[in-house]
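In: Pasting a predicted model and its sequence here:
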Amino acid sequence: MKNLEQEFLQLLENHKGILHKISRMYMDDVDDRNDLVQEMTYQLWKSYQRFEGNSQFSTWMYRVCLNTALTFFKKENKKLKTDEIREDFDRLDEIDSFEKENQLNHFYKAVQKLNPVEKALIFLFLEGKSHKEIGEDLGISEGNARVKLNRTKDKLQQIIKENGYEF
């Protein structure tokens, strides 16, 4: 049991960015984000013994965390721009940290206005997942993933413009 726990903790440490990105996509409030990270960690540990290694740990972790976030979001009843969004994230590295944080906050505020499935689509897109991988992760066809992602990018772009969040 000790080895299993150590193995899990090491994998969790290696991929902890997934927890924080997903929590920030789904929750605006810091306390809510912390609660979601805790819930995702609990669900990951609870289901880790069933992880068979048929996929990469990070892929399995995405699925568990996204499903947990969707459930958590519904339970709590809380409340893309096109391909340029990815370029904007790359450009953020060149901007001073205050401006970078400000722009990220605006982006996440815009993302907060998406529904849970749209948030998952954007998250997986920003993680560099292909349409096929997004479809597999969300249990939809590749074509459906492509259409939903394009609509979600358009919707996010509109939210960003309407709220003056443009970078």
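Out: Good, I have the coordinates. Numbering: from 1, shown residues only.
In: alpha carbons only for contacts and neighbour counts from here, please
Out: Will do.
In: list the buried ones in the helix or strand hosting residue 65?
Out: Residue 65 belongs to helix 57-76 when elements are defined using DSSP states H and E. Judged by neighbour count (16 or more other CA atoms under 10 Å), helix 57-76 contains these buried residues: 57, 60-70, 72-73.
In: how about those residues in CSV, adding distance to residue 10?
Out: Listed next are these as CSV, based on distance: CA to CA, whole Å:
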residue, distance to residue 10
57, 11
60, 15
61, 13
62, 16
63, 19
64, 17
65, 17
66, 20
67, 22
68, 21
69, 22
70, 25
72, 25
73, 27
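In: Alongside the first one, take a look at this:
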Amino acid sequence: MSNDFYTSSILPYAPIIIKICRAYTDSQEDYEDYYQEVCLQIWKSRANFEGNSKWSTWIYRISLNVCLTLLRNNSKKVGFSEEETISRESEEEHRFSDESLHLLYEAIKKLSEIDRAVILLYLEEKSYKEIAEITGTSPNNTGVRITRIKKRLKTLLDGKIN
């Protein structure tokens, strides 16, 4: 990957990639792997960008697709040993310095894969139309889904996540 491409076409959209990767990972190591894979896939598929949507929309789609694919592939792995589980929990506890942000991400992780994607886009202040375009649904469906997701997150956060 050329440094120029990374600097001009990926780095300005790093916050998008970071938020999506964080929402689908539980450790710093996984997060770094996901981020790197997203960047690689953006670079590999750059010639496929037809300009029918915004570059940021295309970045969202690739980021979501890569994270969902990696999440599914990782869920097929054998379970963790007790030592690995304790290590992962410790990493997760220290990942965010702001407790409310940490709780929000924990609540988001309790959502289904598609609901995570929708709420992350909503938190990025994307319009219903943009969210619908990225997720392949209608703007009306997106609005209904966001209302339900907000209720679910409120319930989770009021109960401090379970």
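Out: Arrived safely, thanks for sending. The model shown is predicted, which means the values in this text are computed figures rather than measured ones.
In: about what we covered before: what does whichever helix or strand comes after the helix holding residue 65 of structure 1 correspond to over in structure 2?
Out: Beyond helix 57-76 of structure 1 in the direction of the C-terminus, DSSP H and E gives the next helix or strand as helix 84-92. Taking TM-score structural alignment as the measure, structure 2 aligns no residues with helix 84-92 of structure 1.
In: how big is the angle separating the following helix or strand past helix 84-92 of structure 1 from helix 84-92?
Out: Per DSSP H and E, helix 84-92 of structure 1 leads on to helix 97-112 as the next helix or strand towards the C-terminus. Interaxial angle, helix 97-112 of structure 1 versus helix 84-92 (axes from the mean of the first three to the mean of the last three CA atoms, to 10 degrees): 160 degrees.
In: Give me the buried stretch members for helix 97-112 of structure 1, please.
Out: With the criterion 16+ other CA under 10 Å, helix 97-112 of structure 1 contains buried residues 100, 103, 104, 106, 107, 108, 109, 110, 111, 112.
In: Just the helices from structure 2, written as ranges.
Out: Listed in chain order, the helices of structure 2 (DSSP state H) span 3-5, 14-23, 28-44, 55-75, 82-95, 99-109, 113-123, 128-135, 139-158.
In: Now do the fourth one against helix 113-123, angle only.
Out: Going by the same axes, to 10 degrees, helix 55-75 of structure 2 is angled at 150 degrees with respect to helix 113-123.
In: For helix 55-75 of structure 2, give me every contacting residue.
Out: Around helix 55-75 of structure 2, the neighbours that count as contacts under CA atoms under 8 Å, 6 or more residues apart in numbering are 13, 16-17, 20-21, 24-25, 34, 37-38, 41-42, 49, 113, 117, 130, 134-135.
In: Same question for the first one.
Out: Outside helix 3-5 of structure 2, the residues within contact range by CA under 8 Å, 6+ apart are residue 43.
In: Aligned against structure 1, show me the partner of residue 68 of structure 2.
Out: In structure 1, residue 68 of structure 2 lines up with residue 70, judged by TM-score structural alignment.
In: if I look at its match, how far off is residue 110 of structure 1?
Out: Using CA to CA, to the nearest Å, one gets 18 Å for the distance from residue 70 of structure 1 to residue 110 of structure 1.
In: Equivalent analysis for residue 97 of structure 1, please.
Out: Taken as CA to CA, the span from residue 97 of structure 1 to residue 110 of structure 1 is 20 Å.
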